[in-house]
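S.K.: here are the coordinates; sequence isn't available:
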């Protein structure tokens, strides 16, 4: 559930739309690590399914997931401080996504990428956690602002996320034909109808660099 509803949902943008960036390479590395662990961990239970999955990637007469050892996972991958930070980020994200769902239900927006909300966060540590990541990517919006200013009375709040309030704002600019983000620079690059990132990715593919 965490993988499909959180990590995969967020990182598909980088996988599909980035050029040869560190972010995209990092995501592919994570996917490779996940593949090897999930297939080998589940192989004793889902014998035929994991074999089929394995052979789709590593075909050949001598290939089998049942001939592969389960990879050892380094102990230092267990990082309580990092887990606590991301729990805080995800708590704020739930408020943002719930606020955007209200706007979607009211037909104000059709997708979260049409939004550029302002997130008021009272707790300094939580605010620092949000500002240390690309929170617009985490929330799947085109832009986002995180502030410690007091939230207005009309801001969206949730009882289980005390100290976090969201003021909805629509994203400004045009819709990128490639990544679908709404950004001010869309249409101002060599590739028609796209944002800076997508223009660079397209030209990278065209030149083979």
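M.R.: Looks like it arrived, so ask away. These numbers come from a predicted model, not from an experiment.
S.K.: for the rest of this, base every contact and every neighbour count on C-alpha atoms.
M.R.: Will do.
S.K.: other residues contacting stretch 100-119?
M.R.: Applying CA atoms under 8 Å, 6 or more residues apart in numbering, the external contacts of stretch 100-119 come out as 96, 140-147, 164-172, 180-182.
S.K.: ends of it, what's the gap?
M.R.: Terminal residues of stretch 100-119 lie 12 Å apart, using CA to CA, to the nearest Å.
S.K.: cool, and stretch 97-112?
M.R.: Using CA to CA, the two ends of stretch 97-112 sit 8 Å apart.
S.K.: got the buried residues for that stretch?
M.R.: Judged by neighbour count (16 or more other CA atoms under 10 Å), stretch 97-112 contains these buried residues: 97, 99-101, 103, 109, 111-112.
S.K.: next one: stretch 42-52
M.R.: Neighbour count says stretch 42-52 has 43, 50-51 buried, by 16+ other CA under 10 Å.
S.K.: repeat that for stretch 26-33.
M.R.: In stretch 26-33, counting by 16+ other CA under 10 Å, buried: residue 27.
S.K.: please compare the first structure with the one that follows:
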């Protein structure tokens, strides 16, 4: 685990240094102090070819395509003032292709969409569902999330208010309990 963290540190600090110059310099100097030490004097480390995972890259690209459709549907709802933020929604994502549906079902689509919930289904999409021409077979119906707004994470969930910490969902209640 320590080797992984070291490799991640070296890559992230050097890759982000051109955009976050001062922040990455501070981070680098915390780890590698010295008058002649600077992240800006480092070369970008080579990434081993063995790290490439084409199957994972394909899954991520598929998720990004579906996410684009879902965010388009949520943006229309926001523009029409039916929702104020994506966290007020729980979109239903209709996907015709079984393999793509499996990829999306295995992912936490609510987290990817920054929504309170998301449902992935193979059921035919209703006529008014949002679609993008570049992503055939995917349609989204933006629905309102049911429940109350969690005071900590702002998700709208049905279990808010039923835990030891008032006005929190189960996840936030567990986090607060763990803190003591």
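M.R.: Arrived safely. Not measured: the values here are computed from a predicted model.
S.K.: would you mind reporting the TM-score between them?
M.R.: Superposed pair, TM-score by TM-score structural alignment, normalised by the length of the second structure: 0.84. Supporting alignment: 174 aligned residues with a CA RMSD of 2.6 Å.
S.K.: so which of the contacts of stretch 100-119 of the first structure sit within helices?
M.R.: The members of these that map onto helices under DSSP state H are residue 96.
S.K.: quick one, strands of the second structure?
M.R.: Residue ranges of the strands in the second structure, as given by DSSP state E, are 92-95, 119-121, 130-131, 138-141, 148-149, 156-157.
S.K.: onto which residues of the first structure does the third one map?
M.R.: Counting by TM-score structural alignment, strand 130-131 of the second structure pairs with residues 156-157 of the first structure.
S.K.: distance from that stretch to the middle of the chain?
M.R.: Offset of stretch 156-157 of the first structure from its chain centre (CA atoms, centre = their mean, to the nearest Å): 22 Å.
S.K.: same check on stretch 155-163 of the first structure?
M.R.: Counting by CA atoms, centre = their mean, stretch 155-163 of the first structure comes out at 22 Å from the chain centroid.
S.K.: pull out the buried residues from it.
M.R.: Quick answer for stretch 155-163 of the first structure (16+ other CA under 10 Å): 156-158, 163.
S.K.: quick check, nearest of the residues you listed to residue 131 of the first structure?
M.R.: Among those, residue 163 lies closest to residue 131 of the first structure (CA to CA), at 15.7 Å.
S.K.: residue contacts, the closest one?
M.R.: Contacts of residue 163 of the first structure by CA under 8 Å, 6+ apart are 120-123.
S.K.: how about the buried residues of stretch 97-112 of the first structure in TSV, adding distance to residue 206 of the first structure?
M.R.: Formatted as TSV, those follow (distance: CA to CA, whole Å):
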residue	distance to residue 206 of the first structure
97	36
99	40
100	37
101	38
103	39
109	34
111	30
112	30
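S.K.: looking at those residues, which are in helices?
M.R.: Going by DSSP H, the helices hold 97, 99-101, 103 from the buried residues of stretch 97-112 of the first structure.
S.K.: would you mind giving those residues as a markdown table with distance to residue 77 of the first structure added?
M.R.: Compiled in a markdown table, these are given as follows (distance: CA to CA, whole Å):
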| residue | distance to residue 77 of the first structure |
| --- | --- |
| 97 | 28 |
| 99 | 33 |
| 100 | 33 |
| 101 | 34 |
| 103 | 38 |
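S.K.: farthest pair in those?
M.R.: 97 and 103 (9.9 Å).
S.K.: just give me the residue right at the centre of the second structure.
M.R.: residue 112 (3.2 Å; CA atoms, centre = their mean).
S.K.: counterpart of that one in the first structure?
M.R.: Counting by TM-score structural alignment, residue 112 of the second structure corresponds to residue 138 in the first structure.
S.K.: equivalent analysis for residue 140 of the second structure, please.
M.R.: In the first structure, residue 140 of the second structure lands on residue 166 (TM-score structural alignment).
S.K.: its match: how many residues sit nearby?
M.R.: Neighbourhood size, residue 166 of the first structure [other CA atoms under 10 Å]: 26.
S.K.: now do residue 77 of the first structure
M.R.: Around residue 77 of the first structure there are 8 residues (other CA under 10 Å).
S.K.: can you tell me how far the equivalent of it over in the second structure is from residue 157 of the second structure?
M.R.: Taking TM-score structural alignment, residue 77 of the first structure has residue 51 as its aligned residue in the second structure. Distance from residue 51 of the second structure to residue 157 of the second structure, counting by CA to CA: 38 Å.
S.K.: residue contacts, the closest residue to residue 157 of the first structure other than its chain neighbours?
M.R.: Of all residues not flanking residue 157 of the first structure in the chain, residue 165 sits nearest, at 4.9 Å (CA to CA, 6 or more residues apart in numbering). Contacts for residue 165 of the first structure (CA under 8 Å, 6+ apart) come out as 95, 119-121, 151, 155-158.
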